[in-house]
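Chemist: Sequence and predicted structure are below.
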Amino acid sequence: MKLLTQHGSAAVVALLFCFCLTGCHLMPWGHKHVEKGKACWYGDEYKGRLTASGEPFDPMAFTAAHRKLSFDTIVLVKNLKNNRSVKVRINDRGPFVSGRIIDLSKAAARELDMIREGVVPVRIEVVRVGRRN
């Protein structure tokens, strides 16, 4: 029994190590990652600057910044004021303002009709988990 426990523990440690190396997040089957909070957007002034994922920022692409979700994760963002939704790909880190859960590109903000307001309440739901951290 002691031998089984030792090998079982080693297998669990090895499995967790592999998940960390590949950048995968442990997410149970059927579990949906959902958050509610505030979203804002960033645009032309950041055009061409490198995002945290290493790609240049394109304000006309449907992308977003999130503090924890893996890069290339696809998220459905719903503006809770007008019920408009848009899918975005996580390619940057942020926001770094308390109470905000996601920073959107200008294109995504336009789709949500939030350009004028700047900050709106949103619900975000992971559609597909990315593999890059």
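Modeler: Yep, that arrived.
Chemist: rest of the way, CA atoms for contacts and neighbours
Modeler: Fine.
Chemist: just checking, next helix/strand downstream of the longest helix anywhere in the chain?
Modeler: In the chain, taking DSSP state H as the definition, the longest helix is helix 2-22. Downstream of helix 2-22, the first helix or strand assigned by DSSP states H and E is strand 34-42.
Chemist: Now do that next one: which elements does it pack against?
Modeler: Contacts defined by 3 or more C-alpha pairs under 8 Å, 6 or more residues apart in numbering; DSSP states H and E place strand 34-42 against strand 100-105, helix 106-111, strand 120-128.
Chemist: another structure for you, compare them:
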Amino acid sequence: MTTVFFRYFSFAATAALLAACSSTPTTTSSGGKPSKYYLDDGPMKGITQEMVDALPEPVPKREPLNKFTQRPYTVLGKTFTPMTKLEPFKQRGKGSWYGTRYHGKKGSIGEPYDMLKLTAAHPTLPLPSYARVTNLENGKSVVVRLNDRGPFLHDRIIDLSYAAAMRLGYANRGSAELEVELLLP
């Protein structure tokens, strides 16, 4: 019973911490210093478009799904029911990205977030899995590995890594209209 409680509590705590995953430009101040990024979650200095464009896209492969991310969960009063198997899925809506604030911190499946890898967080898609994300405003697309839960704010459908958002051409704005299509290996 204690193990079940601990696992549930750990997952709930992780989900609550990820509730802030959303890098939307804002005028919030931090430490008396103005920042245009939500909770100062901005880009990493010194990263160029050429560096990001040179990153290899992940190749979809069958991986065991993480059983702890398949249970329904509630964040900020909203309940999410994750998919428990890989099946066709397509969604359109507003996407955002997350950056330095979460860089190096463990995500929902225990992997550290690396803002310089082509990854993403989704509230319900199976983890880990792969998706093609297309920026509907400019037609650019990228394949990402889904390995985290989120976003949970502002009805966003996906949170991309900083590198993936740069690849799609919206990192400087914070969000864009995107299409997410789950890729089946």
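Modeler: Ah, there it is. In this text, all values refer to a predicted model and were calculated from it rather than measured experimentally.
Chemist: re the thing from before, list the buried residues of the longest helix of structure 1.
Modeler: When burial is assessed from 16 or more other C-alpha atoms under 10 Å, helix 2-22 of structure 1 yields no buried residues.
Chemist: Tell me which helix or strand comes right after the longest helix along structure 2.
Modeler: Secondary structure of structure 2 per DSSP H: the longest helix is helix 2-18. Next helix or strand after helix 2-18 of structure 2 toward the C-terminus (DSSP H and E): strand 29-30.
Chemist: Just tell me the aligned range of that next one in structure 1.
Modeler: Following TM-score structural alignment, strand 29-30 of structure 2 has no partner segment in structure 1.
Chemist: Residue 117 of structure 2 matches what in structure 1?
Modeler: By TM-score structural alignment, residue 117 of structure 2 lines up with residue 61.
Chemist: Disregarding residues adjacent in the polypeptide, which is nearest to that match?
Modeler: The shortest distance from residue 61 of structure 1 to any non-neighbouring residue, by C-alpha to C-alpha, 6 or more residues apart in numbering, is to residue 107 (6.1 Å).
Chemist: In structure 2, what residue corresponds to that neighbour?
Modeler: Taking TM-score structural alignment, residue 107 of structure 1 has residue 163 as its aligned residue in structure 2.
Chemist: now swap in residue 96 of structure 1 and tell me
Modeler: Mapped onto structure 2 by TM-score structural alignment, residue 96 of structure 1 lines up with residue 152.
Chemist: excluding its backbone neighbours, what's nearest the residue nearest the centre of structure 1?
Modeler: Central residue of structure 1 (C-alpha atoms, centre = their mean): residue 69, 3.9 Å from the mean position. Leaving out its chain neighbours, the residue that sits closest to residue 69 of structure 1 by C-alpha to C-alpha, 6+ apart is residue 90, at 7.3 Å.
Chemist: now swap in residue 74 of structure 1 and tell me
Modeler: residue 89 (4.6 Å).
Chemist: ok, that neighbour - how many residues close by?
Modeler: Using other C-alpha atoms under 10 Å, the number of residues around residue 89 of structure 1 comes to 24.
Chemist: could you measure it against residue 12 of structure 1, distance?
Modeler: 31 Å (C-alpha to C-alpha, to the nearest Å).
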